[in-house]
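Undergrad: Whatever this is, show me its structure:
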Amino acid sequence: MIIDLVLFATFIILLIFFAKLYSGFFTKVVTGEKNILTPVLSPLENLVYKFCNINGTEMSWKEYSFSLLIFNILGIVLIVIILLTQHILPLNQENFAALPFDLAFNTAVSFVTNTNWQNYSGETTMSYFSQMFALSVQNFLSASTGIAVAVALIRGITRKESEVIGNFWVDLTRVTLFILLPLSILFAIFLISQGVIQNILPYVQTISLEGINQTIPMGPVASQEAIKLLGTNGGGFFNANSSHPFENPTPLSNFIEAFSIFFLSTSLIFVFGNISKKYKDAYSILVAMLILFVLMLGANYLSEKFGNPQITSIIGDSAMEGKEMRFGIASTSLFSTVTTAASCGAVNAMHDSLTPIAGMITMLQMMLGEIIIGGVGAGFYGMILYVILSVFIAGLMIGRTPKYMGKKIEAPEMSFAVIAILLPSICILAFSAITLMIPSALESLSNPNSHGITQILYAFTSASANNGSAFAGLSGNTSYFNYALAFCMFVGRFGIIVLVLAIAGNLASKKIVPQDKGTLKSSGFMFIVLLICTILLTGALTFFPSLVLGPIVDHFTMIQIEQN
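TA: Model (predicted):
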């Protein structure tokens, strides 16, 4: 166990160190300052602006939202077209057929919203063309969109009496060219060095040691794997995702993959401090996130370490079902906690095989809005929603007008924040309840009773939170699940984004009011405690009844069977 604790501590220390180190460059990119890559990439950036007729004029929050929505809706349309016609497009050596419309639509919405929910097996469904030009491209663009929204919110918080919050097209272009592309290239090279494949060769036909004919899939995996993790996308090239040895071959690759999921989101918090010059405020947010992460990781790890008593009484401790021996319990617990704390959804083990408590932890992190470090951009602006809620509650308790960073938090901002927090919750609970009343939908379950409820609850939680991981015992490739999950993904992504941009626009237009003695400081121990309590209480009040019906009953059923 000591070695496992050293692994966890090393992960957190390296994450903070490198995220802080990178944040200086990150800040220069999003503020438009010259940086080390300007001589190389600036000509390409200008070419993009010229070709796309982008003038760089800053936008109001409504213009920013409109541009963002149009761009992403067009992305959905383009992916659907590619998937419906992949059988006649090039780079389809295995002659895969076109996807049915409902699956193509679900997949398109999934990748555009940064969810990457997959109701298909990549190695038996997607051509190389679809993987590279539809899915991988959106891995970059959806990540850039999330970071752009976070940067726009930072501008809204830090500017005063301004009607504009930046230019969406400029933010999207700069983040893609200067942040995501260089990091993805470096990361892909590292993955190739570890054994991740990168080719466009036909699948290999071979005979196994048992004398059975076997097909070994090939493909441009490393390039997609890199942005899948850095952009907290999560969609695997293979059905087994990051538990497949062609995606995640070694313990070192596993550690770096988990690290890369959190890297940009953590760095963005330091960027917030750099731009606002309110370093204590940024660090307080980061500390709150890390405290929650350590709590969730500890609960996940201990649950998996002591395992299912029905099995551990026979073969010893740990729950190794659905896990890779090359990773073990500690690395698997770390990865599953990281991927659901962020909006990534990549998995190096089958979450349906997690113990009930560990499965509940992964689901709870998504239910809270994936604000524990979180997805690229989405984790930051999701946490700011809770910050606004926290300062409002504190203001009510002391009878003062709530303020954050010198800006008054008034009725419009509070309304937008509450609606944004509740939107995914409504989707999760409403669609889970509806699904449980549809007999044909229940046929997709592999397990009855409480675990079946957990499978449905996890699916709609993952979709609404734009995570994409799944309890794979649910067969989701049906018309009902394809359309229902697509709706939740779209609302959970763009409903929140528009409300966040509205908050950014409102805050940007406000004056900065000097703090007085009655103003709650948005940093320090008291604020961190208030923020953590607000997050946990909100999650507990919203989801505790549904968690009781699912994983909690599942846990006590497991214990009761052992006692009998």
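Undergrad: okay, CA-based contacts and neighbour counts for the rest of this
TA: OK.
Undergrad: Please identify which helix or strand holds the residue nearest the centre of the chain.
TA: Centroid-nearest residue in the chain, with Cα atoms, centre = their mean: Ser343, separated by 1.1 Å. Of the helices and strands defined by DSSP states H and E, none includes Ser343.
Undergrad: any idea which element the nearest residue to Gly122 once chain neighbours are set aside lies in?
TA: Nearest-residue entry for Gly122: Phe238, 5.0 Å, with adjacent residues in sequence omitted and distances by Cα to Cα, 6 or more residues apart in numbering. Remark: Phe238 resides in no helix or strand, with elements defined by DSSP H and E.
Undergrad: For Phe238, which residues are in contact?
TA: Ser121, Gly122, Glu123, His244, Glu247 (Cα atoms under 8 Å, 6 or more residues apart in numbering).
Undergrad: now with 10 Å?
TA: Residues near Phe238 by Cα atoms under 10 Å, 6 or more residues apart in numbering: 120-126, 217-219, 221, 244-247.
Undergrad: Phe527 too?
TA: Asp281, Ser284, Ile285, Ala288, Val387, Ser390, Val391, Ala394, Leu520, Lys521, Cys533.
Undergrad: Over to Ala486?
TA: Applying Cα under 10 Å, 6+ apart, the residues contacting Ala486 are 102-103, 105-110, 113, 115, 117, 460, 463-464, 480, 492.
Undergrad: Next, the structure of the following sequence, for comparison with the previous one:
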Amino acid sequence: MTLQGWFLILAFTGILLALAKPVGLWLHALYEGRRTPLHVVLGPVERGFYRVAGIDPAAEQGWRRYALHMLLFNVVLMAFTYAVLRLQGVLPGNPQGLPGLSPHLAFNTAISFTTNTNWQSYAGESTMSNLSQMLGLTIHNFLSAATGIALAFALFRGFARREARAIGNFWADVTRVTLYLLLPICVAYTLFLIASGVPQTLAGVVDVRTLEGARQSILLGPIASQEAIKMLGTNGGGFFNANSAHPFENPTALTNMVEMLSIFVIGFGLTWCFGKAVGNTRQGWAILAAMTILFLAGTTVTYWAEASGNPVLHQIGVAGGNMEGKEVRFGIAASALFSVVTTAASCGAVNAMHDSFTALGGMIPLFNIQLGEVVVGGVGAGIYGFLLFAILAVFVAGLMVGRTPEYVGKKIEAREVKLAVLAIAVLPLLILGLTALASVLEPGLAGPLAKGPHGFSEVLYAFTSAVGNNGSAFAGLSANTPFYNGLLGIAMWGGRFFIIVPMLAIAGSLAAKKHTPESAGSFPTTGGLWVGLLVGIILILGGLTFLPSLALGPIADHLGMIRGQLF
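TA: Model (predicted):
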């Protein structure tokens, strides 16, 4: 580890903390439906959408209607994307003449981008046409991210409102987030990437001659625009198979820094927005403090593991840290930081191959997802997932010290606790159940290229990434098969919507309650004790649930490395 590496990590964290309030203020304006400076230009566009769709943005919805509209919207989008991918071979915008995708790959990909997972069982540059990238996939990068933020707004209203029957209007929330947040930032972001050397063209291939005189085809496309929303919306699906390790997606140290910041910036801002929505910004800062502690702890372990290197290689005279699978232009610190950022959020973009990390260095990205993607999490999904843990934490605190289980002025009762437990239990049930299934069935065992603990880690990471809607991969897994495409598709759908519906039910239940002022019997939820309790609850639930599987995978891999064994 070096001072330069630590400076990068601390500078990254400091910039995000400075941006939390400004971004939160903008998000809060959208949460309340207030005018912004962009309404002068985009207001007519918003009103036009409502007229064409026949929507009254002022007509609010109860949680059931909100959930129904959200589910129908996503089902229709998934079906549309499936059709585009299957018909790719006969549609325009296909300069390479690529054929349509197989039924199982189109099914997996359509669900992947609908659920904000962006898991890719394919190499983008040799599988997807420009039209498929722009129409079939990029549209989901915007709308799945907007859906996550809209859902977070709905839960915020549940905490903030008093004796209310409605939690907002799904269509208005999605429209405002897309028009006034994601789209304007991505326009500026795309221009920055183009100026930094990222291609943006409808050309498919450019043929060049190398210095040796050989002919080489360089694949191009609308990369910069997809890269911008891929990062900002915590989507992660790369235009190229190498993802953000490819110089056309992430050419310089500056673009690398900006891409990491864009993954986290909305998640950080949503914590402040929550505090503002419930009338106490200290509540938002407390959540952000807990997230930051977990993030820095994971970064420290990953950076230490990668900087320490592989003792087996040290014994044969190869000194230094672990540079396997990393780009020289980024180095160990930036690669370790990126891996934690992309898995602490539900982004899944990578600038280094996690399969090539040391055992402990690769375990932290895996564990980040297993915690529920709440360290910062996906845009919207991270904060509403974290608030589910907060409901459990305040209930546990009330049991321990005999205080009334209240959170931000709402009594937490049996209904909210049961629904929170139901939502949180989805991840371990799906991750461990599907991993076990793949570990005993012949089609599942044919997937991992490695054997032993590392092969098990590849399977475990795949289902963890799918259920957690992350999308990154440990690599080394042949996932483009009917078995894995089908099972991972089911995992992604369940990991997204089996959590959302109970969460919206909690929002509806809380919105109908009266506000309960803090009293001497209330447990304080803004100080250091509360932050520590939140961190402890998240780690205990994650640790107790997934420790056995981690022991079979990366921990066993690490112990073997110490003994000089390479699997």
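Undergrad: Can you calculate the TM-score here?
TA: Superposed pair, TM-score by TM-score structural alignment, normalised by the length of the first structure: 0.99. Supporting alignment: 563 aligned residues with a Cα RMSD of 1.1 Å.
Undergrad: re the thing from before, tell me the residue in the second structure aligned with the residue nearest to Gly122 of the first structure.
TA: Counting by TM-score structural alignment, Phe238 of the first structure corresponds to Phe240 in the second structure.
Undergrad: Please apply the same query to Ala148 of the first structure.
TA: Per TM-score structural alignment, Ala148 of the first structure is aligned with Ala150.
Undergrad: Which helix or strand contains its match?
TA: Assigned by DSSP H and E, Ala150 of the second structure falls in helix 139-160.
Undergrad: So what's the gap between that helix and the chain middle?
TA: 13 Å (Cα atoms, centre = their mean, to the nearest Å).
Undergrad: ditto for stretch 32-49 of the second structure
TA: With Cα atoms, centre = their mean, you get 28 Å for stretch 32-49 of the second structure.
Undergrad: List the buried residues of that stretch.
TA: Leu42, Gly43, Glu46 (16 or more other Cα atoms under 10 Å).
Undergrad: and if you look at stretch 92-99 of the first structure?
TA: Buried-residue list, stretch 92-99 of the first structure, by 16+ other Cα under 10 Å: Asn92, Glu94, Asn95, Phe96, Ala97, Ala98, Leu99.
Undergrad: Out of the residues you listed, name the two that are farthest from one another.
TA: Glu94 and Leu99 (14.3 Å; Cα to Cα).
Undergrad: what's around Pro100 of the first structure, how many residues?
TA: The tally of other residues near Pro100 of the first structure (other Cα atoms under 10 Å) stands at 12.
Undergrad: again, but for Glu212 of the second structure
TA: 6.
Undergrad: if we can go back for a sec, which one of the contacts of Ala486 of the first structure sits closest to Ala502 of the first structure?
TA: Gly492 (15.9 Å).
Undergrad: mean deviation of stretch 13-23 of the first structure from the second structure?
TA: Here the mean offset of stretch 13-23 of the first structure against the second structure after fitting is 1.5 Å, by mean Cα distance after the TM-score superposition for the first structure.
Undergrad: follow-up on the earlier one: sort out which of the contacts of Ala486 of the first structure are in helices and list them.
TA: Within the contacts of Ala486 of the first structure, residues falling in helices by DSSP state H are Asp102, Leu103, Phe105, Asn106, Thr107, Ala108, Val109, Ser110, Phe460, Ala463, Ser464, Tyr480.
Undergrad: ok, now how distant is Lys305 of the first structure from Ile315 of the first structure?
TA: 13 Å (Cα to Cα, to the nearest Å).
Undergrad: what does Phe168 of the first structure give?
TA: The value you get for Phe168 of the first structure to Ile315 of the first structure, if Cα to Cα is used, is 56 Å.
Undergrad: Between the two, which has more neighbouring residues?
TA: Legend: neighbour count by other Cα under 10 Å for Phe168 of the first structure and Ile315, higher for Phe168 (26 against 10).
Undergrad: which residues does the alignment partner in the second structure of the more buried one contact?
TA: Superposed on the second structure with TM-score structural alignment, Phe168 of the first structure falls opposite Phe170. By Cα under 10 Å, 6+ apart, the residues touching Phe170 of the second structure are 57, 60-61, 63, 65-70, 73, 147, 150-151, 153-154.
Undergrad: Which position in the first structure pairs with Glu227 of the second structure?
TA: In the first structure, Glu227 of the second structure lands on Glu225 (TM-score structural alignment).
Undergrad: That match and Ala188 touch, don't they?
TA: Yes. Contact between Glu225 of the first structure and Ala188 holds when scored by Cα atoms under 10 Å: they sit 7.3 Å apart.
Undergrad: shared neighbours of these two, anything?
TA: Val196.
Undergrad: Of those two, which one has the most company?
TA: Per other Cα under 10 Å, whichever of Glu225 of the first structure and Ala188 has more neighbours is Glu225, with 30 against 22.
Undergrad: how about that one, secondary structure?
TA: Of the three states, Glu225 of the first structure takes helix according to DSSP: H, G, I helix; E, B strand; the rest coil.
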